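Student: A structural model of the following input is requested.
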Amino acid sequence: MRYEELYHTEEVKPKGLLAFFHLDTVLTFLIFMLTLFSLLVLYSASNHNMDYVMSQAMKIIGGFVMMIVIAFIPPERIKQLTPIFYLIALLLLLAVIFIGVEANGAHRWIDLKVMRFQPSELAKLAVPMMLAYYLHKTNIPPTFTNIVLSLMIIGIPFALIFMQPDLGTAIIILFSGVVVLFLGGIQWRYIFIAIMTVAVAIPSMWFFGLKNYQKDRIITFLNPELDPLGKGYQIIQSKIAIGSGGIYGKGWQNSTQVSLQFLPEATTDFIYAIIGEEFGLIGTSLLIICYLLIIWRGLYISLNARDSYFQLVGGAISLVFFFYVFVNTGMVSGILPVVGVPLPFVSYGGTAIVTLFISFGILMNIYSHPASITKRIQ
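Tutor: This next block holds a predicted model:
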């Protein structure tokens, strides 16, 4: 009897409450709970400003709709559009140089009149997608030539974002590309060479690459008490907020850092400090557990992807999400320099949260179009 008569290839259909909408039930539930919690915290962190809350709620609703739409797109179409998406991201980054709007000494936004748009947020997704597309079309694990070309794919948007200047986003771009190379099976000798190169380049970066305010952030991170009422003020107030929350916290809407307006950026990059003050160690621990469950689920979905492209993209999305959480909570707690990375799905923002939903829409697409398996006909 021929092989075709004994075996047939069958696609495993996802099962779950939201399978009809091509959504993973576990991941959707975790994201929904996280965004609902973010609205509660934002109401308190903004000093009961309902305009902030309603604006964020509309962005969350729009993000959920985009996530569902992307989950329905045929996987091959996503793969085919990846180079175009990457090219558009590069063109928008170039446009920032000429028509970018300045804010706080940086050119990072394009003014669309109705809203400000930050192209670097799209690059966070476009770079790992393009790198996965390139490696999928060539060799896995990557050869030396593939690695060099991959570094060019990473390096161009990295340089454009670094010049804005936006060190935090540039680091995320670099990390997202490195993650794809790592998941693609890059050999350890190349990793060792990269680490040694970075170690040698750090002194040059300090003297010639970093802006003065970026150097100040690193110095402040090492010793914020050097300028407690100036450059070190924000991180000191952040640590006071987290420490004063204790184990159980002061309770929702009882943040003194908000009511007395001691902590700048309480609704954006430093909202984690408000969570620590109002909900204490228990609240922040539950938040971290929720994040870890999202990362675990994302990696699990990626393992069952239909091909290497989606495995690399899904893995990169999940691990970059981890990097987001690690950097934000680390900088707010004082164990990392302040680099301006928002807390995912919780910090107030526009482009950032929409890009997150697009990213998880791709994960939902991977979930709803899993790998095929070969089963014996009984």
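Student: alpha carbons only for contacts and neighbour counts from here, please
Tutor: Will do.
Student: Spit out the contact partners of residue 231.
Tutor: 216, 217, 220, 224 (CA atoms under 8 Å, 6 or more residues apart in numbering).
Student: Return the member of these nearest to residue 176.
Tutor: residue 217 (23.1 Å; CA to CA).
Student: compare with the first, here's sequence two:
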Amino acid sequence: MISNFDRTLSDEDVLRRRASLLQRLHIDGWLLLLLLILGTGSLFILYSASGKNVDLLIRQASSFGIGMLAVVVIAQFDPRFMARWVPLAYVIGVVLLVVVEVMGHTAMGATRWINIPGVIRFQPSELMKIIMPMTIAWYLARHNLPPRFKHLLVSLAMIAIPVVLIAKQPDLGTSLLILASGAFVVFMAGLQWRWIIGAAAAVVPVAVGMWYFVMHDYQKRRVLTFLNPESDPLGAGWNIIQSKAAIGSGGVLGKGWLLGTQSHLDFLPESHTDFIIAVLAEEFGLVGVCLLLLLYMLLLARGLVITAQAQTLFGKLLAGALTMTFFVYVFVNIGMVSGLLPVVGVPLPFISYGGTHLVTLLSGFGILMAIHTHRKWIAQV
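Tutor: Sure thing, here's the model as predicted:
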């Protein structure tokens, strides 16, 4: 029952007065709860995996705080407003990748960063994880679906440019993830079956071409090690062998927090980044891994619900692509750590250490919240 005072207000004003604080802030409560649980729990795992490194823990917590601030800020923007700025964001992203190619900062044999001394050092490739699906969703949403062949070619060209630039850094893992984020949008736009079958048939020749002309020697060794880790147990196969040992030694309940031997005795390399789930499995066992997978499944389920309820084609394509790309992050990391996939250097979402990666990941969930909460106001008004 609307009061006389309420009748003097517009319908939208009434709805906003009666909305909860989270609704007024355009924050999805379920996503917020799951993100906070993952972010808080990850600090305990990272503290152990990093050898009780407090400075690293503080940096990760700071990155998580910045990422959550990005979630709140991004959620305030209407997706239609975002769509207007997508082309400019894509151009800026590609230009930054070219800058990396020309004068990027090199570390550990790879040139992936732009370093402004005393200000910031960041990876432009991380930004493309968000910009790529937004760009393809913006382009395809402007045309009738399913996409015509010329629109498909344009989409593939826009995907290929940053993918090639990132692969040259070299960063094969990130380039494949960005390729997947754009491909998910194209797939959800409604591809004809003959194109899907053609793409599947092209996998083998493309893989052969990448092996001979794109992949570096260390990347080839990773593939060979994946096929037979025991062929070089003290070299390229060391990571996988020690990771499997850590996962298996945890049993059902694990050895207990801070009591893992593989990571604390330095048998497990990259224990605080790519292989952090091995630390989780060793210290918290099968139960801990299953709880983490449950949280991931709830995030994926919420993302799919938001995708189904999106009212614009741009929002539906973008939400679906962000959700499925998040699934790929989880699947690839767990697959490579457990020996089911080659090692490609993909961090575990929210758990692995990494500032730019964490902020970018949270920004994607901020976009999901914007798509969902702005949908509510449109529907009610």
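Student: Tell me how they score on TM after superposing.
Tutor: TM-score of the superposed chains, computed with TM-score structural alignment, normalised by the length of the first structure, equals 0.93; 367 aligned residues with a CA RMSD of 1.9 Å.
Student: so what does the longest strand seen in the second structure touch, helix or strand wise?
Tutor: In the second structure, taking DSSP state E as the definition, the longest strand is strand 110-116. Applying 3 or more CA pairs under 8 Å, 6 or more residues apart in numbering; DSSP states H and E, one finds that strand 110-116 of the second structure contacts helix 79-103, strand 105-107, strand 120-122, helix 124-141.
Student: Give me the residues contacting that strand.
Tutor: Applying CA under 8 Å, 6+ apart, the contact partners of strand 110-116 of the second structure are 99-101, 103-106, 121-125, 166, 169-171.
Student: hang on, the earlier thing: let's have the helices and strands packed on strand 110-116 of the second structure in a markdown table, adding mean neighbour count and distance to residue 326 of the second structure.
Tutor: Formatted as a markdown table, these follow (neighbours: other CA atoms under 10 Å; distance: least, CA to CA, whole Å):
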| stretch | mean neighbour count | distance to residue 326 of the second structure |
| --- | --- | --- |
| helix 79-103 | 16 | 20 |
| strand 105-107 | 13 | 27 |
| strand 120-122 | 13 | 21 |
| helix 124-141 | 25 | 10 |
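Student: between the ones you listed, which one is nearest to residue 73 of the second structure?
Tutor: helix 79-103 (12.4 Å).
Student: Compute the inter-axis angle for that closest one and strand 110-116.
Tutor: 110 degrees (axes from the mean of the first three to the mean of the last three CA atoms, to 10 degrees).
Student: circling back to that earlier point, with distance to residue 345 of the second structure as new columns, can the helices and strands packed on strand 110-116 of the second structure be given to me in JSON lines?
Tutor: JSON lines is the format used below for those (distance: least, CA to CA, whole Å):
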{"stretch": "helix 79-103", "distance to residue 345 of the second structure": "19"}
{"stretch": "strand 105-107", "distance to residue 345 of the second structure": "15"}
{"stretch": "strand 120-122", "distance to residue 345 of the second structure": "17"}
{"stretch": "helix 124-141", "distance to residue 345 of the second structure": "13"}
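Student: Tell me the helix or strand right after the helix or strand harbouring residue 284 of the first structure.
Tutor: Element membership for residue 284 of the first structure (DSSP states H and E) is helix 271-303. On the C-terminal side of helix 271-303 of the first structure, the nearest following helix or strand under DSSP H and E is helix 308-333.
Student: Let me know the angle separating that next one from helix 119-137.
Tutor: Using the same axes, to 10 degrees: helix 308-333 of the first structure against helix 119-137 is 140 degrees.
Student: Over in the second structure, find the residue span helix 308-333 of the first structure aligns onto.
Tutor: Mapping helix 308-333 of the first structure onto the second structure (TM-score structural alignment) gives residues 313-338.
Student: List the buried residues of the matching stretch.
Tutor: 313-330, 332-334, 336-338 (16 or more other CA atoms under 10 Å).
Student: swap in stretch 134-143 of the first structure?
Tutor: Of the residues in stretch 134-143 of the first structure, those buried (16+ other CA under 10 Å) are 134, 135, 136, 141, 142.
Student: cool, stretch 232-247 of the second structure as well?
Tutor: By 16+ other CA under 10 Å, the buried positions in stretch 232-247 of the second structure come out as 236, 237, 238, 239, 240, 241, 242, 243, 244, 245, 246, 247.
Student: Residue 195 of the second structure: which of these is nearest?
Tutor: residue 240 (36.3 Å).
Student: That closest one contacts residue 334, doesn't it?
Tutor: No - the pair residue 240 of the second structure / residue 334 is not scored as a contact, 11.6 Å apart, by CA atoms under 8 Å.
Student: what do the two both touch?
Tutor: Contacts common to residue 240 of the second structure and residue 334, judged by CA under 8 Å, 6+ apart, are absent.
Student: Translate residue 125 of the second structure into the numbering of the first structure.
Tutor: Using TM-score structural alignment, the equivalent of residue 125 of the second structure in the first structure is residue 120.
Student: For that match, which residues are in contact?
Tutor: 89, 93, 108, 161, 169 are the contacts of residue 120 of the first structure under CA under 8 Å, 6+ apart.
Student: Next: residue 253 of the first structure.
Tutor: 44, 45, 278.
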